[in-house]
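Enquirer: got a sequence here, can you build the structure:
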Amino acid sequence: MRALLLSSHESPPSLVETAEPEPAKGEIKVRIATCGLNFADLLMMKGTYQDTPALPFVMGMEVAGRVEAVGAGVTGFAPGDRVAVYGGQGGLAELGCFPAERAVKLPDSMGWTEAAAFQIAYGTSHLALDHRARLQPGETLLVLGAAGGVGLTAVEIGHLMGARVVACARGADKLEAAKAAGADVLIDATTQDIRAEMKALGGADVVYDPVGGEQFAAAFRACRPEARILTIGFASGEVPQIKANHLLVKNLSVLGLYWGGYLSFRPEVLTRSLQQLIAWHGEGRLTPHVSNVLPLDRAEEGMALLRDRNSTGKVVITIQDI
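Expert: Purely as a prediction, here's the structure:
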């Protein structure tokens, strides 16, 4: 089978021919149709992601496909089932073996491309806004990086939860995508002062931040008392340093969110969240935004789109027709 293999953190991954894997106990073997790309893939390439596998490994964190075989002890799945899986690795290949507990069955209403774009982006935003920040109807939600893979889902879910959503992104095209996802107010990070614009709106109750750096600092200073700031990631490359006395004065809370981490200590929280999201999708209330669909032999081009921030929503790699 073909697979995109990373053998060194100093060199790009390469498309290779390798032996088909076979499922171990508790695993399912999936013939992969599509794989969603994530900013974490870029960090894995550099070896700086918190869950970077040991080299060499096949890249690709989340997939959609059809079960081909099941390992010993697996119940609830059978060959032919349509599934989405967060494997953490192994997705940019024609076949992969993944823990069955990480798989969810797909409704007929969800196509392969949507399914590969769904789990991490929507799961991250829903868990952050609902489980961590307890976003309430009528609150003001500021979404930084609002046209990115997770940012657009935060706009969409925040709107669904009844918040006033302020979307911050770079450029008119990206802001238009955020508006279509449900944003009430738009801030262009290239031309407008985030702090000043948010102060004029009365401040933020919740900040959703996958960017970090200067944008975090501006949003931090535009928070209302008792605001909650969600740290999702650091696409700017700069991890903010927080002054604890500023938290004290305004009674602020900074909440970390690593979606995949729930698999190890509270998987039921993640499962409930995905069930809610799939139900919303089935009701037509969520519409995954995929800006780029590329074949496996152009996966590195897809990574470059993320690295250079030239995508809106998700980038999905098609592996094969199944």
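
Enquirer: going by C-alpha atoms from here, please, whenever you check contacts or count neighbours.
Expert: Will do.

Enquirer: can you list contacts of stretch 162-173?
Expert: In this structure, residues lying in contact with stretch 162-173 by C-alpha atoms under 8 Å, 6 or more residues apart in numbering are 135-147, 155, 158-159, 175, 178-179, 182-190, 194.

Enquirer: just how off-centre is it within its chain?
Expert: What separates the centre of stretch 162-173 from the centre of its chain is 17 Å, taken as C-alpha atoms, centre = their mean, to the nearest Å.

Enquirer: one more, please, to line up against the first structure:
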Amino acid sequence: MEALLVRKLGDPTLPPNASENSSLGLSTSHPIPNLESPTSVRVRIKATSLNFANYLQVLGKYQEKPPLPFIPGSDYSGVVEAVGPNVTKFKIGDHVCSFVALGSFAQFIVADESDLFQVPDGCDLVAAGALPVAYGTSHVALVHRAQLRPKQVLLVLGAAGGVGLSAVQIGKACGATVIAVARGNEKVQFLKSLGVDHAVDLSSANVIESVKGFLKSRKLKGVDVLYDPVGGKLTKDSLKLLNWGAQILVIGFASGEVPVIPANIALVKNWTIHGLYWGSYKIHQPNVLGDSLKELLSWLSKGLITVNISHTFSLAEAHLAFTALKDRRAIGKVMITFDDGKIVKSKL
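Expert: Down below sits the predicted model:
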């Protein structure tokens, strides 16, 4: 089968197999994984999503560092291709999605049936492959942790990226007043098309002045929930907009700078600071992730949320996918998809 291997840590924007300096290697004859247990399911992958964590992992800058070589990739969707003798939830041909710590940048993957989720009829399979990590992160953050309520003010930083865009949509689904912050007119116009209540273009506006002006026009006191996958100076500025009793969701540091949140101000203003490492729920509270993804798939099937696929690449073009992610060119999700006609068939 076709699989992308991380042979050495380094820049994933260099073409696979291009030189000795390439961190990525593309294999066209990687072994197809066998069913590991009576409840195992082999999935023929249709689509797998790129997340910023995948980029950091190849660079060697992520908190989890697997031994080399490894197949990167986390969330995916596909079609059930083989099932173990004790599998009861799925049959060959079913559409499923899931997430793993590693391994989805390949044509096939094996998972236990308990880790798979049925994709509802009518849902786009590529969109389902983009759902678990980005939308799961925002859903757990906003619904489970912050318990976002209707009419609360939600401020989303990095709002045009994968997790940011998901936070905007989930915020609207929860009935919140959503303020979206992004850079560039194209991104801002797209956010407005989603119905955000206010959008800030960082290339031409000051976030503090713009948001304060909007809050004043709506007679609102401040921001109730800050969703922050960016960090750096933008976080520092956003703290000046928070209400008494606000909640801060620390999602990531795409700016490369870890912000400092003054504990004395958090005390005086009764702020709650949530650190959210979505993947750790798999170990500590897996039922939270399961319930979250089931609700998201239901919302997707009902049209309450949509997944904007910004870029789609083949596995051989993985370096271009990583480049789109690195250069912040995406509005929404970057995906790697597999052509069904080129899938290598396997035998039980």
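
Enquirer: buried members of the contacts of stretch 162-173 of structure 1 into PyMOL, please.
Expert: Selection of buried members from these for PyMOL, criterion 16 or more other C-alpha atoms under 10 Å:
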select buried, resi 135+136+139+140+141+142+143+144+145+146+147+155+158+159+175+178+179+182+183+184+185+186+187+188+189+194
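
Enquirer: the contacts of stretch 162-173 of structure 1 in strands, which ones?
Expert: Counting by DSSP state E, the part of these found in strands is Thr140, Leu141, Leu142, Val143, Val185, Leu186, Ile187, Asp188.

Enquirer: how close does the fourth one sit to Ala227 of structure 1?
Expert: To tie it back to what came earlier, the one meant is Val143 of structure 1. Counting by C-alpha to C-alpha, to the nearest Å, the separation of Val143 of structure 1 from Ala227 of structure 1 is 13 Å.

Enquirer: overlap of the contact sets of these two?
Expert: With C-alpha under 8 Å, 6+ apart as the test, Val143 of structure 1 and Ala227 both reach Val207.

Enquirer: so what's the residue count around the closest residue to His9 of structure 1 other than its chain neighbours?
Expert: In space, not counting the residues next to it along the chain, His9 of structure 1 is nearest to Lys46; the distance is 5.0 Å by C-alpha to C-alpha, 6 or more residues apart in numbering. Using other C-alpha atoms under 10 Å, Lys46 of structure 1 has 15 neighbouring residues.

Enquirer: structure 2: which residue goes with Lys46 of structure 1?
Expert: Mapped onto structure 2 by TM-score structural alignment, Lys46 of structure 1 lines up with Leu59.

Enquirer: with Phe220 of structure 1 instead?
Expert: Aligned partner of Phe220 of structure 1 by TM-score structural alignment: Leu239.

Enquirer: for that match, give its distance to Ser114 of structure 2.
Expert: With distances defined as C-alpha to C-alpha, the gap from Leu239 of structure 2 to Ser114 of structure 2 amounts to 41 Å.

Enquirer: who's more crowded, these two?
Expert: For the pair Leu239 of structure 2 and Ser114, the greater number of neighbours falls to Leu239 (18 against 12), based on other C-alpha under 10 Å.

Enquirer: can you tell me the centre-most residue of structure 1?
Expert: Taking C-alpha atoms, centre = their mean, the centroid of structure 1 lies closest to Ala121, which sits 2.7 Å from it.

Enquirer: tell me where structure 1 has helices.
Expert: With helices called from DSSP state H, structure 1 shows them at 39-46, 112-116, 119-126, 151-160, 172-180, 194-200, 213-220, 244-250, 262-265, 267-282, 299-307.

Enquirer: and the fifth one, which stretch of structure 2?
Expert: Okay, so that is helix 172-180 of structure 1. Residues 185-193 of structure 2 are where helix 172-180 of structure 1 aligns, with TM-score structural alignment as the criterion.

Enquirer: ok, average deviation of that stretch from structure 1?
Expert: Its aligned residues in structure 1 lie a mean 1.2 Å from stretch 185-193 of structure 2 after superposition (mean C-alpha distance after the TM-score superposition for structure 1).

Enquirer: quick one on the thing from earlier: the ones in strands among the contacts of stretch 162-173 of structure 1 into TSV, with extra columns for distance to Thr113 of structure 1?
Expert: Formatted as TSV, the entries for those read as follows, by distance: C-alpha to C-alpha, whole Å:
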residue	distance to Thr113 of structure 1
Thr140	32
Leu141	28
Leu142	28
Val143	25
Val185	29
Leu186	28
Ile187	30
Asp188	29
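
Enquirer: from the residues you listed, which single one is nearest Val58 of structure 1?
Expert: Closest approach between these and Val58 of structure 1, by C-alpha to C-alpha: Val143, at 32.1 Å.

Enquirer: aligned to the closest one, what sits in structure 2?
Expert: The criterion is TM-score structural alignment: under it, Val143 of structure 1 has Val156 as its aligned partner in structure 2.

Enquirer: isn't that match up against Val168?
Expert: Yes - shown here, Val156 of structure 2 and Val168 form a contact pair, counting by C-alpha atoms under 8 Å, at 6.8 Å.

Enquirer: in the lengthiest strand in structure 2, what's buried?
Expert: The strand that spans the most residues within structure 2, counting by DSSP E, is strand 40-50. Taking 16+ other C-alpha under 10 Å as the neighbour-count basis, strand 40-50 of structure 2 is seen to contain the buried residues Ser40, Val41, Arg42, Val43, Arg44, Ile45, Lys46, Ala47, Thr48, Ser49, Leu50.

Enquirer: any chance of a markdown table for the residues you listed, columns distance to Lys89 of structure 2?
Expert: A markdown table is the format used below for these (distance: C-alpha to C-alpha, whole Å):
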| residue | distance to Lys89 of structure 2 |
| --- | --- |
| Ser40 | 11 |
| Val41 | 10 |
| Arg42 | 13 |
| Val43 | 14 |
| Arg44 | 17 |
| Ile45 | 18 |
| Lys46 | 20 |
| Ala47 | 22 |
| Thr48 | 22 |
| Ser49 | 24 |
| Leu50 | 28 |
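
Enquirer: what number of residues lie near Val230 of structure 2?
Expert: Residues near Val230 of structure 2, counting by other C-alpha under 10 Å, number 23.

Enquirer: and Phe57 of structure 1, what's its match in structure 2?
Expert: Using TM-score structural alignment, Phe57 of structure 1 sits opposite Phe70 in structure 2.

Enquirer: if I pick its match, what's in contact with it?
Expert: Phe70 of structure 2 is in contact with Leu5, Val6, Arg7, Leu102, Gly103, counting by C-alpha under 8 Å, 6+ apart.
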